[in-house]
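Peer 1: Please work out how this folds:
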Amino acid sequence: MNKVVLITGGSSGIGKAIGELLSHSGYKVYGTSRNPERVPQSVFPLVALDVRDAVSIRKAVAEVIAKEGRLDVLINNAGVGITGPLEEIPAEEIRNNFETNLFGPIEVMKAVLPQMRQQQSGLIINVTSIAGYMGLPYRSVYSSSKGALELITEALRMEVKKFGIHITNVAPGDFATNIAAGRYHAPVIKGSAYELPYGNTLKEMNEHVDGGSNPGQMAEAVLKIIQNPDPKIHYKVGAFMQKFSIVLKRILPDKVYEKLLMNHYKL
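Peer 2: Take a look at the predicted model:
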């Protein structure tokens, strides 16, 4: 029986790449989009879902289960970027980011867990970020929302393991996607104390995304995770130095690691 996969944020970028590879590999894939009608050429069907809307989430999950009678894999991929000096990011933008990157994925997991528990099987893959392993300057909100999802995963996998359900994280580094276009940028304010350092950091971040890895690399990693009967808790996918930065944080004294980051960002 072909496994049924639901991918949030499946209309572009990493989600689209994952969905296309899984479809070509024989999986029954459903993606989600806030506006599926705007993506008529999708290789796999898209259902309407807004991760900030609990009613939308329950409706989308129910639709897939009604069509297929089961749900084997959830890939919590939908997310949005945010940058800015914490002091200058509006509170509503911080809340919106956490709604999308943390509370939304939690609600999607809540929606699929009863079906997986009934099946006594299932896999949830939460797409987080290497940025979630460390507090990065001018990415404080993004780092913390993704880092929180990492910890939620660690805790939840212990709660549901007895039901035959596996949960894991996969943390990408910089990939060439349209995330920068959808990211909220706090404006670089003329005369602000942060004008020069934030402006320079913002430019560097955008260059990293534009020159990032092919999203197909993430798709290959996710396929291998699905094929693994006993997946690990954490996976990291990206350039060597991005993954190595996590190792350095683990072994270096805090202030030494902080100094490395500040030098990197020229702060």
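
Peer 1: For the rest of this, base every contact and every neighbour count on C-alpha atoms.
Peer 2: Fine.

Peer 1: name the element Ser42 belongs to?
Peer 2: Assessed by DSSP states H and E, Ser42 sits outside every helix and strand.

Peer 1: Sorry, wrong one. I was asking about Ala171.
Peer 2: Counting by DSSP H and E, Ala171 is found in strand 165-172.

Peer 1: mind listing what's buried in that strand?
Peer 2: 165-172 (16 or more other C-alpha atoms under 10 Å).

Peer 1: Stretch 150-160 too?
Peer 2: Neighbour count says stretch 150-160 has 150, 153, 157, 160 buried, by 16+ other C-alpha under 10 Å.

Peer 1: Sort out which one of the residues you listed lies nearest Tyr30 for me.
Peer 2: Thr153 (22.3 Å; C-alpha to C-alpha).

Peer 1: Okay, and that closest one sits in which element?
Peer 2: Assigned by DSSP H and E, Thr153 falls in helix 140-160.

Peer 1: structure for this one too, so we can compare:
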Amino acid sequence: MKRVVLVTGGSSGIGKAIALFLQDKNYTVYGTSRNPDRYPDSPIELLALDVQDQNSINKAVDILIEKEGQLDVLINNAGVGITGPMEETPIDEVKNAMDTNFYGPLRVLQAVLPVMRKQKSGRVINITSIAGYMGLPYRGIYSASKGALEIATEAYRMECAHLNIHFSNVAPGDFATNIAAGRFHAPVITGSDYESGYAHTLKLIDEHVDDGQDPKEVASKIYEILQNPNPGIHYKVGSFLQKFSIVLKKILPEKTYENMLKKHYGL
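Peer 2: So this is what the prediction gives:
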């Protein structure tokens, strides 16, 4: 039976890994990019889609439905990284991150849910982040944007259950992708009260990504979820320590956990 999948941000990184993995499992997969022409050799068919532009999203979904007649799975993966001290990060960059990482998936759902309602079935997997479970120093905006999507998914899941549309979150840890190259970095300001801590943390963040695991692990988890007729709500994919950090936040006193994070980041 044909199953059609749309993966936003499917031209590189985790999105591309997901798209390729599912295509190998005989799903009909479409990825998206703001500029598909930049990827003429993409093994995945890419649709032009900008998650900050509702018209662009509607057009891409219309094209997909015209070609395939159905849309069974949406994987909201498109996102942007951002680092910086909370005080010194430009508000325009904060808005851009929230517009991409939180409002973007909601816009895509505005276009996709009517299709799934009409079909009386659908699966939605929102790609969040382990960072969304805690306010990480110098990654606070990123944490907030992904945490917001985690919570919104819980609401969507309850509201759409009677429509036979199932929602889940997948929260990756650090994986070896190009996200660090495309991330917005607020500048390290000489003489700032945050200079030393931010510079050290920025180096640590990039090392974690460079040493990250294979994004195929995320793709494999998503395939596993899609095989489950009654999927769960929250899934985490990453190193043992990254996943265990969420457990520790639940069981440790707040200040103890905060001090543990500060020590980890050398603050």
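
Peer 1: And the TM-score between these chains?
Peer 2: The TM-score (TM-score structural alignment, normalised by the length of the first structure) is 0.99; 267 aligned residues with a C-alpha RMSD of 0.6 Å.

Peer 1: The second structure: matching residues for the strand holding Ala171 of the first structure?
Peer 2: Alignment of strand 165-172 of the first structure against the second structure: residues 165-172, by TM-score structural alignment.

Peer 1: which residues make contact with that stretch from outside it?
Peer 2: Here stretch 165-172 of the second structure makes contact (C-alpha atoms under 8 Å, 6 or more residues apart in numbering) with 116-117, 120-130, 132, 150, 153-154, 156-157, 160, 218, 222, 231-238.

Peer 1: As a quick check, tell me the outermost residue of the second structure.
Peer 2: Gly191 (34.2 Å; C-alpha atoms, centre = their mean).

Peer 1: Checking my notes, that one in a strand, right?
Peer 2: No: counting by DSSP: H, G, I helix; E, B strand; the rest coil, Gly191 of the second structure is not part of a strand but coil.

Peer 1: Stretch 153-171 of the first structure: end-to-end distance?
Peer 2: End-to-end distance for stretch 153-171 of the first structure: 12 Å, by C-alpha to C-alpha, to the nearest Å.

Peer 1: what separates it from the chain centre, distance-wise?
Peer 2: With C-alpha atoms, centre = their mean, to the nearest Å as the basis, stretch 153-171 of the first structure stands 16 Å off its chain's centre.

Peer 1: Centroid-nearest residue for the first structure?
Peer 2: So for the first structure, C-alpha atoms, centre = their mean, it's Val127, sitting 3.3 Å from the centre.

Peer 1: thinking that one is in contact with Asn76, fair?
Peer 2: Yes: under the criterion of C-alpha atoms under 8 Å, Val127 of the first structure is in contact with Asn76, at a separation of 5.9 Å.

Peer 1: Can you tell me the SS state at Arg123 of the second structure?
Peer 2: strand.

Peer 1: need the contact list for the aligned partner of it in the first structure.
Peer 2: Residue pairing (TM-score structural alignment): Arg123 of the second structure is matched to Leu123 of the first structure. Shown in contact with Leu123 of the first structure (C-alpha under 8 Å, 6+ apart): 72-74, 165-168, 226.

Peer 1: Find the pair from the residues you listed with maximum spatial separation.
Peer 2: Asp72 and Thr168 (14.0 Å).
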